[in-house]
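S.K.: Need the 3D shape of this:
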Amino acid sequence: MRAVVVRRFGGPEVMEYAEVPVPVPGPGQVRIRVAAAAVNPVDLATRAGVLTGAGVIPPREVLGLGWDVAGEIDDAGDTGFRVGDAVLGLRDRIALPLGAYADYVVLDASAVAPAPDSLSPVEAATLPLNALTAAQALDLVETVGSVLVTGAAGAVGGYAVALAHARGLHVVAVAGEADEALVREFGADAFVPRGPALADRVRALVPGGVDA
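M.R.: Next comes the predicted model:
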């Protein structure tokens, strides 16, 4: 199968196709036929060698890229999934030699979930890392009544706004002026443009400030 790998660190020019064996799932794992894979900052950091330099990813001659994936189950193994199921998943084990930028990827079944019927594979592939990061952050402040989301038009921030709104929180969003309509569509109750004196402008909208 084809996989996108790097043999040296740098910009996009270091990425190349490689022919590698189709991975075989082990106990508790599934193999996904990849339909779409997202590009996240962690992918750029991996390609640039930042994570290897920090000791997060062990040095190796060939390094696969890609964390988020959407596709369909090709081999369900001993899991509860079925061949043909539309799924999304997260390559949550950093030490794996290959990533989601490949024809097939093997993941632990615990890192895979059914894909929403309303989303295309391209849309579904943006969910795992970004939406999970936003959800886990909100879990830390789940008892509050209001939240301030900076970078509200970004990949993680946009999901944070939408998920906070869905949880019934009062959401104050911070982003560029041109993104106000977008973040309000995500579910923001109030909008504050990026810029100086941010805290004062937030308190002008929410007397006493936000809870988190």
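S.K.: going forward, measure contacts between C-alpha atoms and count neighbours the same way
M.R.: Will do.
S.K.: now the residue lying closest to residue 67 once chain neighbours are set aside: how far from residue 11?
M.R.: Distance criterion Cα to Cα, 6 or more residues apart in numbering; nearest residue to residue 67, sequence neighbours excluded, is residue 91 at 4.8 Å. Distance check for residue 91 against residue 11: by Cα to Cα, to the nearest Å, it reads 22 Å.
S.K.: Second input sequence below; structure requested for side-by-side comparison:
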Amino acid sequence: MEAVLIDPARTGADKFYVGTVPTPRPRAGEVLVEVRAVALSAWEKGFAQDDDPRSLARRTRRRAVNLGLEFSGVVRSDGRRFTRGRRVMGGTHLTKDEKALAQYVTVREDYLAELPDTLGFPDAAVLPSGAQTALTAFDKAPAPTDVLITGASGGVGVYAVQLAAARGATVTALGGHDAGPA
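M.R.: Presented below is the predicted three-dimensional model:
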């Protein structure tokens, strides 16, 4: 299968290339997903900004596909919860799994959610990590009446604002833009 790979010996955008790796095979509790969309996040930004060959070699040595934590796609193998043809969104384990910037990814079924018919693949790919993090925080906290959300323009903050408002809280949101080095 084709995947976006990293050549640690190169720098800048030239370190990324489309290469061929074996199609993964699901283990117990996993399904094979044909990837339709991948969200790029701070995880991928870290690889893009890292031009140190030794650092990149260390970060990429354990797996072939290192990019793509969040994705959406179509299940291509039967599992316990998801069967062939189901539209799903999900994420890979941060440190253990091959990532999803490839034609296929194997993923634990408990890392997946069914994709509603009203949601397209690109929109669904951005939901798993940020939305789940915000939802988990609100589920663990007592119901707030007033909420201050710092980082409201970030990957978790945009969902935290919406969840707080949906739960009836008065929301104060702070966000910004990191323009990088001057």
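S.K.: one step back: wait, doesn't the residue nearest to residue 67 of the first structure sit right on residue 68?
M.R.: Yes. Taking contacts as Cα atoms under 8 Å, residue 91 of the first structure lies within contact range of residue 68: 6.5 Å.
S.K.: ok, the two, which is more surrounded?
M.R.: In this view residue 91 of the first structure and residue 68 are compared by other Cα atoms under 10 Å, and residue 68 has more residues nearby, 26 against 23.
S.K.: how close does the closest residue to residue 205 of the first structure other than its chain neighbours sit to residue 165 of the first structure?
M.R.: Leaving aside its chain neighbours, residue 205 of the first structure sits nearest to residue 190 (7.6 Å; criterion: Cα to Cα, 6+ apart). Remark: distance between residue 190 of the first structure and residue 165 of the first structure (Cα to Cα) = 11 Å.
S.K.: Residues in contact with both of the two, list them for me.
M.R.: Counting by Cα atoms under 8 Å, 6 or more residues apart in numbering, the common neighbours of residue 190 of the first structure and residue 165 are residue 171.
S.K.: Could you report the neighbour count for residue 35 of the second structure?
M.R.: Burial of residue 35 of the second structure is recorded as 23 neighbouring residues (other Cα under 10 Å).
S.K.: separation between the residue nearest the centre of the second structure and residue 142 of the second structure?
M.R.: Nearest residue to the geometric centre of the second structure (Cα atoms, centre = their mean): residue 70, 2.0 Å. Noted for residue 70 of the second structure: a distance of 29 Å to residue 142 of the second structure, by Cα to Cα.
S.K.: what's the answer for residue 29 of the second structure, then?
M.R.: Distance of residue 29 of the second structure to residue 142 of the second structure, given as Cα to Cα: 34 Å.
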